[in-house]
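Student: whatever this is, show me its structure:
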Amino acid sequence: MTVFILVSGVFTGPHVWDASAAALTGAGAEVHAVALTGLGGPGPGGGTDVDLETHIADVVAVIDAVGRADGREIVLVGHDYGVHPVLGAADRRAGSIARIICLDSGLPQDGVPALAAVPDQGVREQVLRAAGEGAREADAALPPPARDAWRLWGSTADVPDAALDRLTALASPQPLGTLLQPLELTGAAATVAMAGVLCTGNGASIAMVQARLDFGEPSLQALADPRVTFLELDTGHWPMLSDPAALAATLLRAAAGEGRRLTPRGATPAQPFLLDVPGTPRERHDNIDLYLPPGARGPLPAVVLVHGGPVPREARPTPRDWPALTGYARYAAAEGVVGVTLDHRLHSVADYGTAAGDVADAVGRVRADPRVDGDRIALWFFSGSGPLTADWMRRTPPWLRCLAAHYPVMAPLPNWGRLDSRFHPAEAVAHAGSLPLVLVRAGLETTAVAATVEEFMTAARTCGAAVEVVDVPNGHHDFETVDRTDESREAVQRAMRTVLRHLTA
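Tutor: Take a look at the predicted model:
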């Protein structure tokens, strides 16, 4: 028999699992939803005596009470904040645990507090202020969110109104110590099999985790272990409320070891650009690379290609050397214009301001090059650089002849928290005027990213912005790499022709 021990996230108690627990029990599993101290369990809602170790002890107590007799296999499930006490308990009882399931959560690291995983920077600052002002007071706790503020903790997509009302009514203050105390791990749980269940409606996907693994992010390399599997749920951050039956079925699959395994970094060679383009040499200038047409004369228009992200600082090669971007740059050069790639510092969702400055500086230096026609520039943004388009739509300089967005993220994803309103393209598009906009849209985009594109398109239609759409009906995000089909090749060619038509008109 499989025994599920379920641990909920911030502000919540065992009640959130009711429907999924019933479905698991109906499938023959044994289920224990843990009542964490102060969150549906014994003890006060706050207080300096309630910290992460308190909650780890709560989970350990349930593990010890269940035992592992008669062939029962214990599976720990941690949702959101709940993964922190789950990992802490697994570290202390590794021999009793068959599997750990991280439900729409990150993978906490030794020495890092749960606060680091809170998606919204404003909330993190609120916690730090509260800690500074009253960490020694008996009621030191973060108040639960109002009904319309749960989205700052993750997407509430598909959650029925009644369930959201109940979530709000039963929410408890979160003791500050549970967010501020660093997680202490010995490494004992590294031998325990693990599964990640990602909620695509909240902005997570298996492809995104694989991409970050490929970037070389050190904290994720363990996820390529063959004992680690991944599954997806097409819903928001609260699947136990939005689709409890599907969650139960997915947890059963995860407990059985089903799911996709990630490819270790470097196991698959980087795919070359999907079109056969000339091997135009580059000129490297600080963080900018120029690809000039062979035998170019006189100042030429330029296409500046802006990579997505966030990209870890330690990622190698850096984005301007990615085959897709260098392929686009060489393709542009083959068509008689200057192709430009660059590296900018979008390393986290808090870095959009820094990245915007890097891009503006790079564009200024490109325009100043005597071989470039500074009055004919196209900017082409990819993926997570989509929010950076807002600056250029708001001020639309006369030399900007076209702005392209390629399978873009056009609004903050739900698991990002709040993003400065400066970087909301749907709000900026009303200022774009007659600036030609080109949007390359992947038909098989993830739910969360597709929603941001639709938000932008709705705003663009409302204000009558000049948006030309290049659709790739059977294309995924990053289709040049993952969908090496004739449809993808034709889409790349259409996109380049469209951008160059506006650039050279």
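Student: only C-alpha atoms for contact and neighbour calcs from this point on.
Tutor: Fine.
Student: select the longest helix from the chain.
Tutor: Longest helix of the chain, by residue count under DSSP state H: helix 486-504.
Student: mind listing what's buried in that helix?
Tutor: 487, 488, 489, 491, 492, 495, 496, 498, 499, 500, 502, 503 (16 or more other Cα atoms under 10 Å).
Student: and this one, so I can compare the two:
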Amino acid sequence: MTVFIMVPGVFTGTHVWQETAARLTAAGAEAHPVALTGLDAARPADPSVTTDLETHIADVLAAVDAVGTDRDIVLVGHDYGIHPALGAADRRAERIARLVYLDCGMPRNGVPALAAVPDRTLRAQLAERSERGDVDGELTPPAGEEWRRWGSTAEVPGTALDRLSALAAPQPLRTLLQPLRLSGAVAAVPVTGVLCTGNGVSVDLVQRLVDFGDPTLTALAQPRVGFFELATGHWPMLSCPADLADVLLRAAAGEGRRLRPVGTDSSPAHLRPFPLDVPEVARDRKGQVDLYVPAGEPPRPAVIFVHGGPVPAGARPTPRDWPTLVGYARLAAAEGAVGVTLDHSLHDVADYERAAGDVADAVRAVRSDPRVDPERIALWFFSGGGLLTADWLAEPPAWLRCLAASYPVLAPLPNWGLTDSRFHPARAVARAGGLPLVLLRAGLETPEIAATVEAFVTAAQDCGARLELVDVPDGHHGFETLDPPEETRPALLHAMRSVIAHLES
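Tutor: Here you go, the predicted structure:
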């Protein structure tokens, strides 16, 4: 018989698992939600004893040790709960048949759970406290709509959200600030990742990250690792407990989608050819930018292509050498403009501030080049780089003649912790004035990103922005290299010629 040991996330107790546990039991398994010290009424904290991450690891170890050795243990960690679950699995690796990461990050040895806190402002505040040695106290739990700062509450019934708030407990700060210590034994334990797409993560996205070649992610493509998706927010035990129970049972049986290891496909999506035949134009590398300069008398207008992300820091080749971006730059050159690619520092969702600075620096460098007309510049953004449009929409300079975007993310996704940041194009577009906007919209975009695009389009229409929509009805996110060229060529050419026309007007 399989025994599921289920570890709750931040602020929560065993109550969140009740419905899922009941369904697992009905299916013939055992289910044991873990009461974490200080977070569950069943295990109150002793005021004379410090409650930290090690305390919660001990709580999980006690649950593991209570199971007979003839049972297969599937250890499930949700949200913060993956940290004590992983710590316990590392110390009882021989007892754990499978470790399930339920809509959470990938904790690393020596890194505290604070690194996974989605609220960037709160994370910075707690980091400052930790540096000062001020690690005692508790974090007040959220209530009502405040839960969204910790993950999408999509599809959670109002009554369940009310109960979540009513039963929430303060989180001891030391549980978030104490580094996780791992021996490495847990590396042998089979793993399943359950991704909640409503919270901004999908299996395809993880595959793309693996394809980038970052060595820290290659383990995700090992045969012992499987993945499932749930089309819901961050709290599947509240929004779809039956679906979650089914996925956990399938995970225990070893099912799940496997990722393609790096090197087994000679052409990962981001390295496939550009769908248009464009003339060869020599690259001129100037610091962080590459310029593709057309023949003819300078100065020429320029189109600066800003890649998406996050792209792992170890990805090789870097984005400015990807065939898609090089193809766009050469296409711009074929149309008479200087095409520009660049690398910026969007390696994590916490890096938007730094990436925005990189893009601004690149724009200054391009405008100062004598071959470029500094008063005729277009910016073209892709995918996760779409959030970087916010600064240019909010205060468009006179020399910015057009802003374009391909399958962009135009509002922060729920698990990015950027809700209150300036990187919110759907809000900034109201200040765009007469800036021409060209938006390539993928008809088969992922629902979470499509929602941000629609919010942007609605906001643009409401404020009378000069928005041109170029639809690719059967296009996916990254359609240039994923979809048949005959379906994408007309849209690419139309969009490019629209941008060039705005540069020449």
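Student: now distance to residue 255 of structure 1 too, for the buried residues of helix 486-504 of structure 1, in a markdown table please.
Tutor: Listed next are those as a markdown table, based on distance: Cα to Cα, whole Å:
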| residue | distance to residue 255 of structure 1 |
| --- | --- |
| 487 | 38 |
| 488 | 37 |
| 489 | 40 |
| 491 | 40 |
| 492 | 41 |
| 495 | 44 |
| 496 | 46 |
| 498 | 49 |
| 499 | 49 |
| 500 | 52 |
| 502 | 53 |
| 503 | 54 |
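Student: how about the longest helix of structure 1, aligned to which bit of structure 2?
Tutor: With TM-score structural alignment applied, helix 486-504 of structure 1 matches the range 486-504 in structure 2.
Student: mean shift of the matching stretch relative to structure 1?
Tutor: Superposing on structure 1 and averaging over aligned pairs (mean Cα distance after the TM-score superposition for structure 1), stretch 486-504 of structure 2 comes out at 2.5 Å.
Student: that stretch: how far from the chain's middle?
Tutor: The chain centroid and the centroid of stretch 486-504 of structure 2 are separated by 29 Å under Cα atoms, centre = their mean, to the nearest Å.
Student: against structure 1, what's the mean shift for the strand or helix carrying residue 454 of structure 2, could you check?
Tutor: Secondary structure assignment for residue 454 of structure 2, by DSSP states H and E: helix 447-462. For helix 447-462 of structure 2, the mean deviation from structure 1 after alignment is 1.7 Å (mean Cα distance after the TM-score superposition for structure 1).
Student: got a list of contacts for that helix?
Tutor: By Cα atoms under 8 Å, 6 or more residues apart in numbering, the surrounding residues in contact with helix 447-462 of structure 2 are 197-198, 200, 408-413, 425-427, 429-430, 441, 466-467.
Student: tell me which residues of it are tucked away?
Tutor: 448, 449, 450, 451, 452, 453, 455, 456, 457, 459, 460.
Student: what's the match for residue 218 of structure 1 in structure 2?
Tutor: Under TM-score structural alignment, residue 218 of structure 1 pairs with residue 215 in structure 2.
Student: give me the nearest residue to its match, chain neighbours excluded.
Tutor: Leaving aside its sequence neighbours, residue 215 of structure 2 sits nearest to residue 314 (Cα to Cα, 6 or more residues apart in numbering; 7.2 Å).
Student: how many neighbours does that neighbour have?
Tutor: The number of residues packed near residue 314 of structure 2 is 14, by other Cα atoms under 10 Å.
Student: which strand or helix spans it?
Tutor: Residue 314 of structure 2 belongs to no helix or strand, assigned by DSSP H and E.
Student: contacting residues for it?
Tutor: By Cα under 8 Å, 6+ apart, residue 314 of structure 2 lies in contact with 212, 213, 214, 215.
Student: now those in a markdown table, with secondary structure and distance to residue 191 of structure 2?
Tutor: Output for the contacts of residue 314 of structure 2, formatted as a markdown table (DSSP: H, G, I helix; E, B strand; the rest coil; distance: Cα to Cα, whole Å):
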| residue | secondary structure | distance to residue 191 of structure 2 |
| --- | --- | --- |
| 212 | coil | 21 |
| 213 | coil | 20 |
| 214 | coil | 19 |
| 215 | helix | 18 |
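Student: among these, who's most crowded?
Tutor: Ranking the contacts of residue 314 of structure 2 using other Cα under 10 Å puts residue 212 first, with 24 neighbours.
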